[in-house]
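S.K.: when you get a sec, could you give me coordinates for this:
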Amino acid sequence: MAKLYFRYGAMGSSKSANALMVEYNYRERGKKALLVKPQLDTRDGDAYVSSRIGLKCRCIYLEQLIQMQEQELRAYDCIIVDEAQFATKNQVEFLVHLVDDLKIPVICYGLRTDFKREFFEGSMWLMAWADVIEEIKTVCWCGKAATCNARFDEAGNMIRSGEQIVMGANDRYIAVCRRHHRNGHIK
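M.R.: Here you go, the predicted structure:
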């Protein structure tokens, strides 16, 4: 039975690496998995998903997936969406359609919340509609579970206001525990 999965974690929890490994596992077994990401995410170059540990694979954009014909979609055994927090409500509804109507499993990877601990649109609807919700764990600098994403400036100070979406990785964000997020301690 096809299901919609949402596998979330803080920055640096290996979400993209997990997505790439799942795609590889499908391919290794002779199955067709389609790797997808929202077009908003341009950090890895045009139509690529890559991880901090060096794994990289071509993908298509979520916007392209939605334009595909039903016959094309049915050729896939699984759809894997990286950076799913950037999806819109309508795009998440489309992923639900793939699962419920076309019987294609969809595995989404993304952040649950932003640097202010507020939901992204895609994450909110995935939390509401996913059949399976799983946390990918990582640790804070103190050793406790890191569940929050802290954005910081050039001086290393935690930022608490600003645009929700500012692309970056280790150069702008660090995963911390809730206590250190509340206290503003990123190291």
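
S.K.: from now on I want contacts and neighbour counts done on CA atoms only, so please keep to that.
M.R.: Noted.

S.K.: and the contacts of the helix ranked longest in the chain?
M.R.: Assignment by DSSP state H gives helix 15-28 as the longest helix of the chain. If you take CA atoms under 8 Å, 6 or more residues apart in numbering as the criterion, helix 15-28 is touched by 7-9, 32-35, 49-53, 55-57, 80-83, 109-110, 136.

S.K.: swap the cut-off to 6 Å and go again
M.R.: Applying CA atoms under 6 Å, 6 or more residues apart in numbering, the set of residues contacting helix 15-28 from outside is 33, 51, 109.

S.K.: roughly how far apart are the second one and residue 57?
M.R.: Put plainly, it is residue 51. Residue 51 is 9 Å from residue 57, where distance means CA to CA, to the nearest Å.

S.K.: let's compare: structure for the following, please.
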Amino acid sequence: MAKLYFRYGTMNSGKSIEVLRVAHNYEEQGKKVLLLTSVVDDRFGVGKVTSRIGMDKTAIAVDAQLDMRALAERERPNCILVDEAQFLNKEQVGVLIDIVDELDIPVIAYGLRADFMGQLFEGSNALLAAADTIEEIKTVCWYCDKKAIMNMRCKDGEPIFHGEQIQIGGNESYVPVCRKCYAAKRKNAVHE
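M.R.: From the prediction side, this is the model:
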């Protein structure tokens, strides 16, 4: 019986390298994988899963027009892997649920749990509510040795706590932090 998995972590926790590793393992065994990523994250080009350590793989870009169910029915993969799943909307997560439940194809979705203000993304919220299995991909705080659970947005190396929920970026824009360091930096931030 197929399951829906949600594997979440902060920025820089290794989610994309994990997606690439799992895809490689399936393909090395001669199994078919559908690799999907949100059209929203275009840092390395639309339709690319890229790890900060330099590995990448072409993926299918998920946008509002993509019929993921028809794609899954046509391709009949052994597994569907989704990178940047936080950018999915509730309806798209519903399609993934249907793929698991009705087509018996496992789906493993990777993404951020929350934004830089500690608010859930729409896709993450839907995945947390419906996933059969929820797993955390861990990393350490940028400032101390505690487990990072927050994403802190920075501009010119300084933490900022305002702006749109979605701002695409990497190490130049976000650092993983623990809740204590996040709170301390927010308390000391210049108020806009």
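
S.K.: now do the contacts for the residue nearest the centre of structure 2.
M.R.: In structure 2, the C-alpha nearest the mean C-alpha coordinate belongs to residue 111, at 1.6 Å (CA atoms, centre = their mean). Listed by CA under 6 Å, 6+ apart, the contact set of residue 111 of structure 2 reads 8, 84, 85, 86.

S.K.: can you do 10 Å?
M.R.: Counting by CA atoms under 10 Å, 6 or more residues apart in numbering, residue 111 of structure 2 touches 6-11, 15-16, 82-88, 121, 123-124, 127, 136-137.

S.K.: would you mind listing which of those are buried?
M.R.: The neighbour count (16 or more other CA atoms under 10 Å) marks 6-11, 15-16, 82-88, 121, 123-124, 127, 136-137 as buried among those.

S.K.: what about the longest helix of structure 1, how far off from structure 2?
M.R.: For helix 15-28 of structure 1, the mean deviation from structure 2 after alignment is 0.3 Å (mean CA distance after the TM-score superposition for structure 1).

S.K.: number of residues surrounding residue 181 of structure 1?
M.R.: Other residues within reach of residue 181 of structure 1, judged by other CA atoms under 10 Å, total 24.

S.K.: ok, now residue 60 of structure 2?
M.R.: 18.

S.K.: tell me who's in contact with the nearest residue to it once chain neighbours are set aside.
M.R.: Setting aside the residues directly before and after it, residue 60 of structure 2 is nearest to residue 36 in space (CA to CA, 6 or more residues apart in numbering), at 4.7 Å. Counting by CA under 10 Å, 6+ apart, residue 36 of structure 2 touches 19, 47-49, 58-62, 68, 80-85, 109.

S.K.: which SS state does residue 36 of structure 2 fall under?
M.R.: strand (DSSP: H, G, I helix; E, B strand; the rest coil).

S.K.: any idea how far residue 16 of structure 2 is from it?
M.R.: Counting by CA to CA, the gap from residue 36 of structure 2 to residue 16 of structure 2 is 11 Å.
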